[in-house]
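1. Okay, here's the prediction I keep looking at, along with the sequence it came from:
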Amino acid sequence: MAVVGSYFPGRGTLIEETFLKGKAAGRAEARAEVRAKIVLRVLKARGIPTSDETRDRIANCTDLSILDRWFDRAITVSTADELFAEEEPDQ
């Protein structure tokens, strides 16, 4: 895997590929962490109580699409449990 502009020692090696994969995974984890914090912040700002279990579930989620869905729902839900409700089937 050649990376243009890479100055990693041993460019194009398995070591570089492993390094770059780890770097990408770290960025994905950071994005998930930020999104989880935003979901929790919206719930807090709206005065919606969250249990430790709910906070842990949100904080430990690494799926960005799920976190995005929870963010969208956090804007309108009445309880934190509604955040995790299943999607309505298409009719």
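-> Structure received.
2. from here on, contacts and neighbour counts on C-alpha atoms
-> Fine.
3. Geometrically speaking, which residue is the centre of the protein?
-> By CA atoms, centre = their mean, the chain has its centre lying nearest to Ala32, at 2.3 Å.
4. Which neighbouring elements make contact with whichever helix or strand that one is part of?
-> Element membership for Ala32, per DSSP states H and E: helix 14-45. If contacts are counted by 3 or more CA pairs under 8 Å, 6 or more residues apart in numbering; DSSP states H and E, helix 14-45 sits against helix 52-59, helix 64-74.
5. before we go on, here's another structure to hold up against the first:
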Amino acid sequence: MTAIQYFWRHPLAEQVREEGRIEDRREMILRILEWRSVPVTDAVRERVNACADLDQLEVWAQRAVHATDAAELFAGD
């Protein structure tokens, strides 16, 4: 009997899901700053969009909620 390989269990599917989570987190950080009317420089936008570490993006998202300046995302990094 042949085992059925379900796509959503395939490593490629997990990679696609992880990339989606990372992209969503990046967008969320920038959106939070936008909603709060915190200006975002190109340098900040580039740094956020270059990050592929989900844990780091989570820290930045939490900081975005309280930041008064977009550079505060990276305080202590």
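-> Sure thing, it's come through. Everything quoted here is computed from the prediction, not taken from an experiment.
6. How alike are these chains, TM-score-wise?
-> TM-score of the superposed chains, computed with TM-score structural alignment, normalised by the length of structure 2, equals 0.83; 74 aligned residues with a CA RMSD of 2.2 Å.
7. thinking again about what came up before, who touches the residue nearest to the centre of structure 1 in this structure?
-> Listed by CA atoms under 8 Å, 6 or more residues apart in numbering, the contact partners of Ala32 of structure 1 are 61-64, 67.
8. now structure 2: which of those match?
-> Retained in structure 2: 62-64, 67, out of those (criterion both residues aligned by TM-score structural alignment, their matches' CA atoms under 8 Å).
9. hmm, back to that, now do the helix holding Ala32 of structure 1 and helix 52-59, the angle between them.
-> Relative orientation of helix 14-45 of structure 1 and helix 52-59, computed by axes from the mean of the first three to the mean of the last three CA atoms, to 10 degrees: 140 degrees.
10. Quick one: map Arg36 of structure 2 onto structure 1.
-> Aligned counterpart of Arg36 of structure 2 in structure 1: Arg46 (TM-score structural alignment).
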